[in-house]
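Enquirer: how does the following fold in three dimensions:
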Amino acid sequence: MKKPVLQAAALVLTVALLPATTSAISAVDANTYREMEQFMSVFDRVRNDYVDQVDDADLIKGAIEGMLGSLDPHSSFLDARDFDNLRTQTDGNYGGLGLSVTLEDGAVKVIAPFKDTPADKAGVKAGDYITHINGELIYGGTLDEAVEEMRGKPGTPISITIVRPGRDKPFDVTMDRAIIDLKPVTWEVKDQVGVISINSFSSDTGADVAAAIVGIDKSLGKKPLGYVLDLRSNPGGLLDEAVSVSDVFLSRGEIVSQRGRSKSDIERYFAKSGDAAGGLPIIVLIDAGSASASEIVAGALQDHHRGLVMGERSFGKGSVQTLLPLSNDSALRLTTARYYTPAGKSVQEGGIEPDINVPQLSDPDYKTRPRFRESDLRKHLINEVKLKDEVLEEDGKDDPRFTATAEELKEQGITDFQLHYALQTIGRLGPDGLKVAMNKAARKTGKKTVVAKN
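Expert: Predicted coordinates:
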C-alpha cells in the first residue's frame, strides 16, 4: 500500500517511451549494465579483500542507503529496526525525551522538541547539536544508535551535552525520561479564545481538531472570540490529515495540489462544504520548526484569507514522500512529488512567510540562535522558481513595536510571547478587524487572491 507522507528487496527501473531507435535504447541498457558490473566488482573486492570480514547484508544496505542519500534528504530505506522506530513513534507510549532529530555531518541535530515532553521542558531547542549522552561522545555514530541511547525506562535520568550556535561553550542538560504519549491535538481556552495545538499529523488529526472546536464551545458555554491554531515545531506527517485539518476551517476551494515528475501527474485536494469554526477569526502560529503538513495548512488558510499567519518563516519542506513496501519489514520512502498551495506557490526552500512577523521575545536566545530549515539540508530539492538568497538567509525585520526583553516579559508572567500576541490580536480586532488585517497583509505582500472553486 502506498502512503503519502510529509516528514523527512526490489529495484524498479522505469523506462520512458520516447521516439528513439532500438540501438539508442540498447546503448542506454549497455551503459547501465556496465555500471552494474562495476558495482558488483567493488562489492566482490570488499567482501573478499577488506581487512575485516563484513556481512553481505550490511554492504547491500549501505549501497542502498548511499543511492537514496544521493537524491534528497527525505528519501530513505527503512529496515526492520527503522520500521519498529516508526511504529513506536506513531503509537507513542515509549520512554524517551520527546525529540525529533536528524544526522548532519556525523552530528545529531535537533529538528524540534515535541511540546510538553522532557526535552521541551528542559529547554532543548531546534538547531541544538547533541554531542554526548551521559558523558559519552556520540559523534560519528548512526542516528539509530543515538535514538536508542536516548530512549529508556521512564523515570530514569539522562544527561545530554548540547552545542548551541550563538553560545560560546557546550553545556549539559539533565532530565528524566518519560512516557512520550504523542497526542496529535491538544486544546485549551485562554482569554475567551480557543487555542488548538497540533503536535503532529497522524491518523485522525483532522477529526481531533473538529472535536477540539466542540470541546472549546462546551467549555465556554458559548462560541469563543476566535481560535489560535498553533503549528509551531510541528514537523508534519500525513498528507491526508493536513487536508482534513484545512477542511475543518474551509468550506470550499482547493486546499493543496501535488505534482509529480510528469506534467500530467497532478492531484488536487478540495474542501468540502461547511466551516466547523463558523467563520470565527483564526490566527495560525508558525515558526522555523513548522514543516510539510503544517505548511500545507498554513498556506491553505493564508491563501484563502481564512486565517492570519503569525510568527516566523516556516521550515520550507515542499515535497511529498511515498512509502513503498518492499517486504513485510522493509520499505522505501521515496520523494515522489512537490506540493503547491492554492495560489500555486511551492514552499520548497522558502517556506510560508507570515503575514505578521512576531519574534519569540520570551526566548532569551531568539536573537543569537540560528534557524535550521530545509534550505540548510544537504542535497535539498531546489525550488523551481529560484529564490533570492536574502529570502533564505534573512527572517525578515521584526515589528519595531517588539522591544521587550525575555526578563521583562517573565516579570509580567508572559512565557510565550507569540501566543500572548495572538490572543491580544484576536481580542483587540475581533472578526471584522481581523479580516481587514488579512486583506491588508495580502495587499502589502502582493499575495495572489484565490478564487475558490471545486
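Enquirer: going forward, measure contacts and count neighbours with C-alpha atoms only.
Expert: Fine.
Enquirer: ok, then the element right after the top strand by length along the chain?
Expert: Secondary structure of the chain read by DSSP state E shows that its longest strand is strand 330-340. Downstream of strand 330-340, the first helix or strand assigned by DSSP states H and E is strand 356-357.
Enquirer: gap between that following strand and the chain center?
Expert: How far strand 356-357 lies from its chain's middle: 20 Å, per C-alpha atoms, centre = their mean, to the nearest Å.
Enquirer: angle of whatever helix or strand Glu241 lives in against strand 330-340?
Expert: Secondary structure assignment for Glu241, by DSSP H and E: helix 239-249. Relative orientation of helix 239-249 and strand 330-340, computed by axes from the mean of the first three to the mean of the last three C-alpha atoms, to 10 degrees: 40 degrees.
Enquirer: packing partners for helix 239-249?
Expert: Contacts defined by 3 or more C-alpha pairs under 8 Å, 6 or more residues apart in numbering; DSSP states H and E place helix 239-249 against strand 3-6, helix 205-220, strand 254-259, helix 293-303.
Enquirer: contacts made by the last one with the rest, please.
Expert: Translated: helix 293-303. 6-7, 201, 231, 234-239, 241-243, 245-246, 249-250, 254-256, 284, 286, 307-309, 314, 316-317, 340-343, 347, 351-352, 447-450 (C-alpha atoms under 8 Å, 6 or more residues apart in numbering).
Enquirer: now swap in stretch 382-402 and tell me
Expert: Under C-alpha under 8 Å, 6+ apart, the answer for stretch 382-402 is Glu312, Arg313, Ser346, Val347, Gln348, Glu349, Gly350, Asn357, Val358, Pro359, Leu361, Ser375.
Enquirer: the structure of the following sequence is requested for comparison with the preceding one:
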Amino acid sequence: MKLAAYLRSAALVTAVALVPATTAGLAQVEGNAGPEFSKLFAVYQRVKASYVEPVEDEVLINGAIDGMLAALDPHSAYLDGSDLQRLETMIEGNYSGLGLSVVGEDGAVKVISPFRGSPADKAGIKAGDFITHINGDLIVGLELDEAVAQMRGPAGTSINVRIFRPGRSEPFDVDVTRGVIELEPVTWELQDGNIGHIMVNEFSRDVGADVFAAWKALQTEATGRMNGLVLDLRSNPGGSLDEAVALSDLFLTKGQIVSQRGRARGESISYDAETVWRGDMAEGLPIIVLIDAGSASASEIVAGALQDHRRAVIMGDRSFGKGSVQSLLPLGRDAALKLTTARYYTPSGHSVQEGGIKPDIMVPQLSDPDLAARAKFTMRESDLRGHLINDLGIKDEDLERDNRDDPRFQQTAEQLEEQGIEDFQLHYALETLRRTTPRAVASRSK
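Expert: Next up, the predicted model:
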C-alpha cells in the first residue's frame, strides 16, 4: 500500500467571490479577466459541453475552489456543509463516535491522534494508524467526510475497523464501541512528590483559564507546597492562537511570547507577556514541557516561548513543525475559508516551519513496542505535499541528529512493562523533577 505524505486539512475562504455560480456570471467575468482566468473558463466550457454526463455548476465551481486552495499549502481549504458542521461540532466539544482526530492521506484515513480516554484510545488505536475498512467495507478512496460519517453513530453501538499500522507486516481488525465524546481540552492529576501533571489536549476556548483552574486544584490536593509541573502537550494538534498566548502568559512575566508576520495589513503582530495574565502562576518552580511529533501549531508556540525564555525544559521528540497561522474567513452563512495568512516566530526569531521545536532533552517513547518500526513512518509538516518552506532555512542534518542513539535510553518496552512503566516520557520527566530542586535549571527565567 503506497502511503505517501499528503495531508488535506479542513477549511477557509476568500477567492470564492472570483468564481460566480452561473454560466452567465462566468461569461461576464471572463470578458474582463486576464489570460489565466480565460484558461479556467475554457476548461469550464469544455467540461460543460463534452463531459460524458451532465455536470452541475456547483460541482465544477467547488472543484475549482478546492484545486485553487490545494495549490497553496496543505492547510488552506474551503469549508461548507458537513466540513463546516464538523468544525462547529469540535468547537462545541461533544459528539457520538470513536474519538479520533483524522486526516485524509492518499485516499486512506490516517489517525493524527486518539483523544485521551476515548473509545478509540481504549481500543488501542494509535497516532499514525491508517483505517482502511469499516465493518468489512473498503473506505480507501472515499471522501474523508463520508468515512468520518460512517465512524460516527449512536453511543453504545459497535463498529469494526481494519488498521494498517506502519511497521507491521499485516493489517488487523479492532472492534470499538462508540461513546459520547466529551472533549476535555485540559485534564490534570497530582503525581507523587507533589508534582502536577497538566495535559492540554487541544487549544479550544478558555484553555488558559482551564489550566489556571487545574493548577489551583492541584495546589488544593497537594500535601504541602507544589514541587514542580509537567505541562503535557504531546499529540496536541493546536487550535486557537489566542489561547496559546494565554497559556504561555501564565508562566511568563516579561518579553515577547510569539510574533506573526503576514503580507496583508494587520497580519504582522507581536504578542507579549503580562497582557492576559499577571505574574507567573508557578513562580520559582521547575517546569518540564513534553512534546512529540504530534505537537503542532499552538503547542509549538507555547513550547517555543517557554524554551526561549528559559522558563521550562522541553522534553520528548521534535515537534510537528507547523509554523503558519490560518484565519477563518466567512463566506456567507454556510461556508468559510481557512486561509494561511501569516507565519509565526518564537521570541528568539526562530520559525518552527518544517523544523519544529527541538527538545532540550530528546526522550524517546520507549514504552511503545512499535517505536522503532513506526519511527520510519512518522509524518511532520516537512513531509506534507505543498508545505510552506522555512524562510530562514533548515538543514537536513539538523533533523537527522534526532535519530542518533542515546546510551541513556536503551531499555525495551517489555523491560519497562515489567517495571510497571506505561509512559516512559512522562516517567522520565517526573523522575527528573523529583531530582530537581526548585532553584535548578527548569525554573530559571531571564
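Enquirer: still on that earlier bit, which one of the helices and strands packed on helix 239-249 of structure 1 lies closest to Ile60 of structure 1?
Expert: strand 3-6 (25.1 Å; C-alpha to C-alpha).
Enquirer: how about Leu231 of structure 2, what does it touch?
Expert: Going by C-alpha under 8 Å, 6+ apart, the list of residues near Leu231 of structure 2 reads His197, Ile198, Met199, Val200, Ile287, Ile288, Val289, Leu290.
Enquirer: mind checking which helix or strand it is in?
Expert: With DSSP H and E as the test, Leu231 of structure 2 turns up in strand 228-232.
Enquirer: check Leu399 of structure 2 too.
Expert: helix 396-400.
Enquirer: give me the buried positions along stretch 153-170 of structure 1.
Expert: Applying a neighbour-count criterion of 16 or more other C-alpha atoms under 10 Å, one finds Pro154, Ile158, Ser159, Ile160, Thr161, Ile162, Val163, Arg164, Pro165 buried in stretch 153-170 of structure 1.
Enquirer: which member of those residues is positioned nearest Val214 of structure 1?
Expert: Distances from Val214 of structure 1 to the buried residues of stretch 153-170 of structure 1, taken by C-alpha to C-alpha, are shortest for Pro154, at 33.5 Å.
Enquirer: what is the equivalent residue in structure 2 for the closest one?
Expert: Using TM-score structural alignment, the partner of Pro154 of structure 1 in structure 2 is Ala155.
Enquirer: for the residue lying closest to its match once chain neighbours are set aside, give me its contacts.
Expert: Spatially, and ignoring its direct neighbours in sequence, Ala155 of structure 2 is nearest to Gly179 (4.2 Å; C-alpha to C-alpha, 6 or more residues apart in numbering). By C-alpha under 8 Å, 6+ apart, the contact set of Gly179 of structure 2 is Ser96, Gly97, Leu98, Ser118, Pro119, Pro154, Ala155, Gly156, Thr157.
Enquirer: ok, the second one touching Met151?
Expert: To tie it back to what came earlier, the one meant is Gly97 of structure 2. Yes - applying C-alpha atoms under 8 Å, one finds Gly97 of structure 2 in contact with Met151, separated by 6.3 Å.
Enquirer: all helices of structure 2, in order?
Expert: Taking DSSP state H as the test, the helices found in structure 2 are 23-30, 35-50, 57-70, 81-92, 119-122, 144-151, 207-221, 241-249, 298-308, 371-375, 396-400, 413-418, 424-434.
Enquirer: what helices and strands are in contact with the first one?
Expert: Applying 3+ C-alpha pairs under 8 Å, 6+ apart, we find helix 23-30 of structure 2 packed against helix 35-50.
Enquirer: buried ones in the helix it packs on, by neighbour count?
Expert: Buried residues in helix 35-50 of structure 2, counted by 16+ other C-alpha under 10 Å: Ser38, Phe41, Tyr44, Lys48.
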